[in-house]
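In: Dropping a prediction and its sequence here:
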Amino acid sequence: MTDRNTILIDRIEERLQALSMSDRKASMAAVGKPDMIRDIRRGRQPIGARLSALAGVLETSVEYLQGASDQLGGSQADSSSIRALVPRPQDMLLDIPVYGTALGSESEYGDQADGLVAIEQTDLNTSEVVDRFRRPPNLMNRRDVYGLYVAGDSMEPAYEAGRGILVDPKKPPSSRDYVVVYLRNRDDSDGAAGVLIKRLVRRSGSYIELEQYNPAAVFRLDSRLYREVHRVMPWDEAFGM
């Protein structure tokens, strides 16, 4: 972890303690999701708008959090204006459906380096709504977007088991996007489907190439074996940041 990350984490921790605020509470107040500070502690750098919102919640400035200034800054008025950039969770509709998922059986696919490799599969039931996510303003007209909870650890550290993701079924995914691939290997009449939650490497008319992190593998899936590929929408995009 770089010195820059260490300073950021230390100063966030300092402000959390001064305000008697938890990681979760500050993250929710800043961006409407509970994992922002946890991700920072793991080395992920937040984009500017999200860090500005967090600085406002912590009643300081981005410069102070990043170590560029030793002046605490962040007046109450400044904090309020920054927080206003991100809607409060209670102001967002709780209506994005989250479909049921469970860890499925492993399937073997051809890996570029080692022949066949075991690939983690997820069981998805689109007829079972298990939760609702709050709808960011950027998605007010996107009633097709849905949510899932990641099952299994094959995509850690990008997506840990139990982490919520948004899925966009309309916008075609690009290389390096995370995707949900719907397989053809089962009857989907009751809403049940086998899916792969992976990273897209490339796609052609005859196959799709995907990456899995644990165990590390890049593998190809013949186009006859899948029916749809939906893009995982980053939360930053959902909030228009």
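Out: Alright, I've got the coordinates. Residues are numbered from 1 along each chain as shown.
In: For the rest of this, base every contact and every neighbour count on C-alpha atoms.
Out: OK.
In: longest helix in this structure, by residue count?
Out: helix 3-18 (DSSP state H).
In: Show me which positions of the helix or strand that that one is followed by end up buried.
Out: For helix 3-18, the succeeding helix or strand toward the C-terminus, using DSSP states H and E, is helix 23-31. For helix 23-31, a neighbour-count test (16 or more other Cα atoms under 10 Å) marks 24-31 as buried.
In: chain center to helix 23-31, what's the gap?
Out: 16 Å (Cα atoms, centre = their mean, to the nearest Å).
In: helices and strands around the helix or strand following it, which ones?
Out: Per DSSP H and E, the first helix or strand lying C-terminal to helix 23-31 is helix 36-41. Packed against helix 36-41 by the contact rule (3 or more Cα pairs under 8 Å, 6 or more residues apart in numbering; DSSP states H and E) you find helix 3-18, helix 23-31.
In: could you redo the last one with a cut-off of 7 Å?
Out: Contacts defined by 3 or more Cα pairs under 7 Å, 6 or more residues apart in numbering; DSSP states H and E place helix 36-41 against helix 23-31.
In: And the helix it packs on, what does it pack against?
Out: For helix 23-31, the packing partners by 3+ Cα pairs under 7 Å, 6+ apart come out as helix 36-41, helix 48-57.
In: Hey, what's the angle from it to helix 3-18? Just curious.
Out: 100 degrees (axes from the mean of the first three to the mean of the last three Cα atoms, to 10 degrees).
In: And the residue lying closest to residue 241 once chain neighbours are set aside, how far from residue 77?
Out: Using Cα to Cα, 6 or more residues apart in numbering and skipping the chain neighbours, the partner closest in space to residue 241 is residue 49 (6.1 Å). Per Cα to Cα, to the nearest Å, residue 49 is found 17 Å from residue 77.
In: take a look at this one as well, against the first:
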Amino acid sequence: MRALARALHHALAHIEMRLAGGSAHMSSLINTAYMPQPSTAHLPHDLSANMRQSAAMEPIDYLIQRVAERLIAVGKSERQASLDATGSPDALRYIRTRRAMPSPPRLRAIAEELNTSEDYLLGRTGKSAPPHRPLTAGDLLGDPDLIAKEIVRKQDEWSEKNQRLRARHIELPEDVPVFSADVKFNVSGIPEDDEWWISEGMSIMLGVSIDSFKRLPKLFNSENVYGFYMPGISMRPIFEAGSPVLVDGKRNPSPGDFALVYISEDPESVPHFTYTCMLKRLVRSTADWHEFEDFTPQRRFKVQRGQVDYMHRVFTLQDFLR
């Protein structure tokens, strides 16, 4: 009996040890297989750089970035887009350098000029398309209400653009003096060659201006600019009779330029502030003479250097389109 009791005691001890080992084994399985470490996949430090950047961007950041993108897309410079949208050449540069948010009307004008929407420029949407797709003839066909809405929208659009254009035009200072000019014929030539011509010129009075021209943006930093109305027809079709002429009083003409040529004369023989001039195209100059060109009738003639006091370069349309 004692031997049986000892055997049962040893058997029970062995069973307890097995159970204890299985429990530890099960605990190990639970800890390793069924209790994974907490994931950090959705914590802030695990976000991508782009997502963190987007979350930190403010509307002005979007505006600066997307204006630059749209300038490339529409193929315009920052200055040109600013002029077309607002009438000011520095509007977009001011936004970019000062991080200044434009007013709602100005933002709308910028978005229209860049062919996109205000929401896209401010980062509210990822679609860069303009808010209104241009309507086609098929859209309008047979829908009087849609036609009426489109007409109203176009009128509002044209009105806003015209207002910007008028504002841009009004801002130009009207301070370029215009002087009186009358036709006067000059006798010129080269005595040694026994060649003489009667050329159409003018008598210009520089004392008191009779009118003024608006100062175009390209002339803002130009001094001694003045003008007159063409009195003759010798330079048609470039300068028609009565057309406005702008002169750069500080710049000498080069061959190929148009020049206002001041002819030498006795100061006692002409009224005060009155000068004899001619508007011609300068062909070439030598040490002894200048060669000029008339357009109507077309001909070339020479004038001795001693007969010319000085010459001023005349502006052409191309000067303002470059």
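Out: Nice, I can see it. In this text the structure is predicted, and so the values were computed from the model without any measurement.
In: about what we covered before: specify which residue of residue 49 and residue 77 of structure 1 has the higher count of neighbours.
Out: residue 49 (18 against 11; other Cα atoms under 10 Å).
In: which residue in structure 2 lines up with the more buried one?
Out: In structure 2, no position corresponding to residue 49 of structure 1 is assigned, as judged by TM-score structural alignment.
In: how near is residue 49 of structure 1 to residue 41 of structure 1?
Out: Here residue 49 of structure 1 is placed at a distance of 18 Å from residue 41 of structure 1 (Cα to Cα).
In: Please apply the same query to residue 138 of structure 1.
Out: Per Cα to Cα, residue 138 of structure 1 is found 27 Å from residue 41 of structure 1.
In: Which residue of the two possesses the greater neighbour count?
Out: residue 41 (18 against 12).
In: Now that one. Nearest residue, chain neighbours left out?
Out: Excluding the flanking residues, the one nearest residue 41 of structure 1 by Cα to Cα, 6+ apart is residue 9, at 6.2 Å.
In: quick one: which helix or strand includes the aligned residue in structure 2 for residue 148 of structure 1?
Out: Applying TM-score structural alignment, one finds that residue 148 of structure 1 aligns to residue 228 in structure 2. In the assignment (DSSP H and E), residue 228 of structure 2 maps to strand 225-229.
In: mean per-residue distance, that strand to structure 1?
Out: Following the fit onto structure 1, the mean deviation recorded for strand 225-229 of structure 2 is 0.8 Å by mean Cα distance after the TM-score superposition for structure 1.
In: Quick one: neighbours of residue 230 of structure 2, just the number.
Out: Neighbours of residue 230 of structure 2 (other Cα under 10 Å): 21.
In: element containing residue 293 of structure 2, please.
Out: Going by DSSP H and E, residue 293 of structure 2 is in strand 289-295.
In: elements contacting that strand?
Out: Partner elements for strand 289-295 of structure 2 (3+ Cα pairs under 7 Å, 6+ apart): strand 274-285, strand 298-304.
In: Most tightly packed of the ones you listed?
Out: Of all these, strand 274-285 has the most neighbours on average by mean count of other Cα atoms under 10 Å, namely a mean of 21.
In: what residues are up against the residue lying farthest from the centre of structure 1?
Out: Note on structure 1: the largest C-alpha distance from the chain mean falls to residue 71, namely 33.1 Å (Cα atoms, centre = their mean). By Cα atoms under 7 Å, 6 or more residues apart in numbering, the contact set of residue 71 of structure 1 is residue 64.
In: can I assume it sits in a helix?
Out: No. Residue 71 of structure 1 sits outside any helix when classified using DSSP: H, G, I helix; E, B strand; the rest coil, being coil.
In: What are the boundaries of the helices in structure 2?
Out: Under the criterion DSSP H, structure 2 contains helices at 2-33, 49-56, 59-74, 78-86, 91-98, 104-113, 118-121, 137-140, 144-170, 317-321.
In: looking at those helices, which is closest to residue 298 of structure 2?
Out: Checking the helices of structure 2 against residue 298 of structure 2 by Cα to Cα gives helix 317-321 as the closest, at 21.1 Å.
In: Output the helices and strands packed on strand 289-295 of structure 2 as CSV; include the columns distance to residue 70 of structure 2.
Out: Below are these laid out as CSV (distance: least, Cα to Cα, whole Å):
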stretch, distance to residue 70 of structure 2
strand 274-285, 44
strand 298-304, 50
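In: Return the residues in contact with residue 82 of structure 1.
Out: Residue 82 of structure 1 neighbours (Cα under 7 Å, 6+ apart): 52-53, 56.
In: State the distance from it to residue 237 of structure 1.
Out: 18 Å.
In: Dump the helices of structure 2 into CSV; add distance to residue 305 of structure 2 as well.
Out: As requested, the helices of structure 2 are exported to CSV (distance: least, Cα to Cα, whole Å):
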stretch, distance to residue 305 of structure 2
helix 2-33, 106
helix 49-56, 71
helix 59-74, 52
helix 78-86, 44
helix 91-98, 49
helix 104-113, 53
helix 118-121, 62
helix 137-140, 67
helix 144-170, 42
helix 317-321, 27
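In: Among those helices, single out whichever gets nearest to residue 235 of structure 2.
Out: Proximity to residue 235 of structure 2 (Cα to Cα) singles out helix 317-321 among the helices of structure 2, at 14.7 Å.
In: Tell me who's in contact with residue 176 of structure 1.
Out: 199-201.
In: re earlier: pull up the aligned stretch in structure 2 for the longest helix of structure 1.
Out: Counting by TM-score structural alignment, helix 3-18 of structure 1 pairs with no residue of structure 2.
In: Flag every buried residue along that helix.
Out: Within helix 3-18 of structure 1, the residues scored as buried using 16+ other Cα under 10 Å are 5-13, 15-16.
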